[in-house]
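Undergrad: sharing a sequence plus its predicted fold:
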Amino acid sequence: MKTSDLEKELKLSKHTIRYYEKEGLITPQRDSNGYRNYSDEDVQTLKLVKFLRGLNISIDDVKAIINGDLDFHECLEVNQVHLEKQIESMKEMKQAIDAYRDKDLPLIPGLENIEVNTKNWKLGYQKTTKAVSLGRKLTKAWAKRQMLAAGGSSLALSAAFTVWLSIVIDPIIVRIIVFICFFLGLFVLMIATAFARTFAMMMDNSLDQSVEFLSEGIRYYQFKGLKANLKYFIAVLMNKDKDIMKFYRYEDITKVCIYTNLKYMGIGAPMAIDVYVMDFEFHFSDGNKFYFFWPMILDDDSRYIGAILEAKVPCIEDKDNVLYAMKNGLNITDYMLNKD
């Protein structure tokens, strides 16, 4: 059989056939004019080689199997172990790729030192988006949950107020009108003040504010009053929040100040404990500033933020050097209490 015919029958390239010949797997004869002529034995050997290579068996092991120096099934068992390790490695690689893609991170050297890790926080301490962020961005799903919480609280308070008012006002129609007005007013007020963001531990009192660190820059929302916050809330429900949020490229951030403050918190105990928290102040080239009081930072976002700030912002004011703690995933309170 000629080389061209062999290529068609086995669907192997001429280069691959020559390679197997060079490895000594086949020894075609030459006819009178010098052209290779493959025997039936060569064809059967090449079919076997193609099958074994399709199982990801190395060329050396293929030669050993064909020569009878290696058992086929033993080779499969060894390859299965290697393949399982490769699959696990590929899964980890895919997980990392998905995480970096979803987070929309800038390409900075510090990324190699950060292990992709997502924590399963309890309800109320979960991230709302996959982007690296200070605070938790208000999303449509979370806005709906806030509406349910505000509706329930407003309904209970309005009902209690109306019952009390019934002592003074007798006509039921008046009480119904008062109930509706009180309910709507309280509901709007709760939404506008982002009441659901305030916890007794003061761990998330950020008034729907957030800063997302994206590949090209940061996008943030700054609370500027009840009317503006209500407008932002509605924009989130209509998927138009980006029209209200501000975006600055990293080169437009002139300075970031990190302030470390000591707070005293009681967590179900008679004695308060010391907790260090961070405030962030962003300065931009157009003169704008954004001061973010005590934002919640979840998962490993602190490490990403520290690495991004160091790589992208030319001036960082950080008298306590907490940027070091952020980059290395250290607890800020422990770091400050053990700081020399």
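TA: Received, thanks. Numbers count the residues shown, from 1 in each chain.
Undergrad: CA only for contacts and neighbour counts going forward, please
TA: Will do.
Undergrad: and the residue nearest to Ile26 when sequence neighbours are not counted, how far from Arg219?
TA: Excluding its sequence neighbours, the residue lying closest to Ile26 (CA to CA, 6 or more residues apart in numbering) is Asp42, at 5.6 Å. Separation of Asp42 from Arg219 (CA to CA, to the nearest Å): 65 Å.
Undergrad: quick one, what contacts the residue nearest to Ile26?
TA: By CA atoms under 8 Å, 6 or more residues apart in numbering, the contact list for Asp42 reads 26-28.
Undergrad: before we go on, here's another structure to hold up against the first:
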Amino acid sequence: MKTNELEKEIGLSKYTIRYYEKEGLIQPKREENGYRDYDDETVQKLKIIKFLRNLQISVDDIKAILDGELDFRHCLKINQVNMQKQIESMNEIKDTIDDYYDKDLPLIEELSEIKNNNNKMGLGFQKTTSTVSLGRKLTPELARRQLIITFIGALVVAVSFSRMPYDLGNMRVLVGIVFFIVTFMLMIAFSFKQTSAMMLDNILNQSVEFLSDGIYYYQFNGPISNFKYFFAVVFNKKHQFMHKCLYEDIKKLEVIAKKKYMSTGSPLAYETYVSDFKFTFKDGQTFYFYWPMILNDDARYIATIVEKKVEYIEDPYNILYAMKQGINLNDYLIGR
């Protein structure tokens, strides 16, 4: 069988076949005119070589197997171990690629050392996006869920009001409807409030995402703006309300530690520390983020990103250090 026929027969290029010949795996016969002639035995040997190469067995090991110097099963065991190590290595690489792509992370090598250890948290604190963020981003799914809850709440309040012993005559139904609409709008508009001492009110529906090239956020502009933004999110039209600032356009970041007293509904309150973030941009605008809730890994990502990307940082209590180390803020600040 001539070389061109052999190429078609077994699916190897002539360069690969000649390489195997050079390495001593095959010894084709030569015709009087110098052309190579591959007999059936050589063809079968090449098929075996191709099979073994597909198993990622090295040329040296293949030669040893064909020469009877290496047991095939023993070789498979060695390759099995090596292959498992390669799979683990490739999985680590894939996880890193997925992490950088899904989170839209900037090109900072240290971020690859942060592992995915985010735990699900109760009380509505679950992350709503895959990106790195302060707070909890309002997504269409979350907004629709809040819409249903708010609708039911406003309806209960309106019905309760309409049943009160007021002498409203025929206006009772109309007053109930008006009361429902007003209550519903107010509940939506003020669902962004961040000044209450209640835990759940302080991170509601606001977030700052730290993306590959800058931060992405919604700037509170009062109840009417909040109401419009809420329904824009419901209908996937939020982009007109969102702001993006490139890292190079952030003039300063202030990390502010504050002592607060929190209540979970009981008459008793307890002392706790919270951190606020104030961004000052080079165009003179500012963005103040109150008391953000941060999951552990996001805290590490954020601290690493801002230290690398933001030109000037004011952090008198070294909050970013605590974030990078995954230290609880109360544990870190008590006694300082």
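TA: Everything's here; your move. All values reported here derive from a predicted model rather than from experimental measurement.
Undergrad: overlay them and tell me the TM-score.
TA: Overlay of the two chains. TM-score (TM-score structural alignment, normalised by the length of the second structure): 0.90; 336 aligned residues with a CA RMSD of 2.5 Å.
Undergrad: mind listing the helices for the stretch 101-250 of the first structure?
TA: For the stretch 101-250 of the first structure, the helices defined by DSSP state H, counting those that start in this stretch occupy 140-165, 172-192, 226-237.
Undergrad: now tabulate those in JSON lines and tack on mean neighbour count and distance to Asp299 of the first structure.
TA: Output for the helices of the stretch 101-250 of the first structure, formatted as JSON lines (neighbours: other CA atoms under 10 Å; distance: least, CA to CA, whole Å):
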{"stretch": "helix 140-165", "mean neighbour count": "16", "distance to Asp299 of the first structure": "18"}
{"stretch": "helix 172-192", "mean neighbour count": "17", "distance to Asp299 of the first structure": "27"}
{"stretch": "helix 226-237", "mean neighbour count": "18", "distance to Asp299 of the first structure": "24"}
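Undergrad: mind checking the SS state of the counterpart of His283 of the first structure in the second structure?
TA: Mapped onto the second structure by TM-score structural alignment, His283 of the first structure lines up with Thr280. With DSSP: H, G, I helix; E, B strand; the rest coil as the basis, Thr280 of the second structure sits in strand.
Undergrad: got the contact list for Thr280 of the second structure?
TA: Counted by CA under 8 Å, 6+ apart, Thr280 of the second structure has contacts 250-253, 286-287.
Undergrad: could you do Gln146 of the first structure as well?
TA: 191, 196.
Undergrad: got it, and the one 5 residues further on?
TA: In this structure, Gly151 of the first structure makes contact with Phe187, judged by CA under 8 Å, 6+ apart.
Undergrad: check contacts around Ala303 of the second structure.
TA: Counted by CA under 8 Å, 6+ apart, Ala303 of the second structure has contacts 320-321, 323-324.
Undergrad: and for Lys127 of the second structure?
TA: Counted by CA under 8 Å, 6+ apart, Lys127 of the second structure has contacts 136-137.
Undergrad: which residue is the nearest non-sequential neighbour of Asp61 of the second structure?
TA: In space, and not counting its chain neighbours, Asp61 of the second structure is closest to Leu70: 7.2 Å by CA to CA, 6+ apart.
Undergrad: which parts of the second structure are strands?
TA: Assigned by DSSP state E, the second structure shows strands spanning 29-30, 36-37, 132-135, 207-210, 214-218, 242-246, 250-262, 270-281, 286-289, 313-314.
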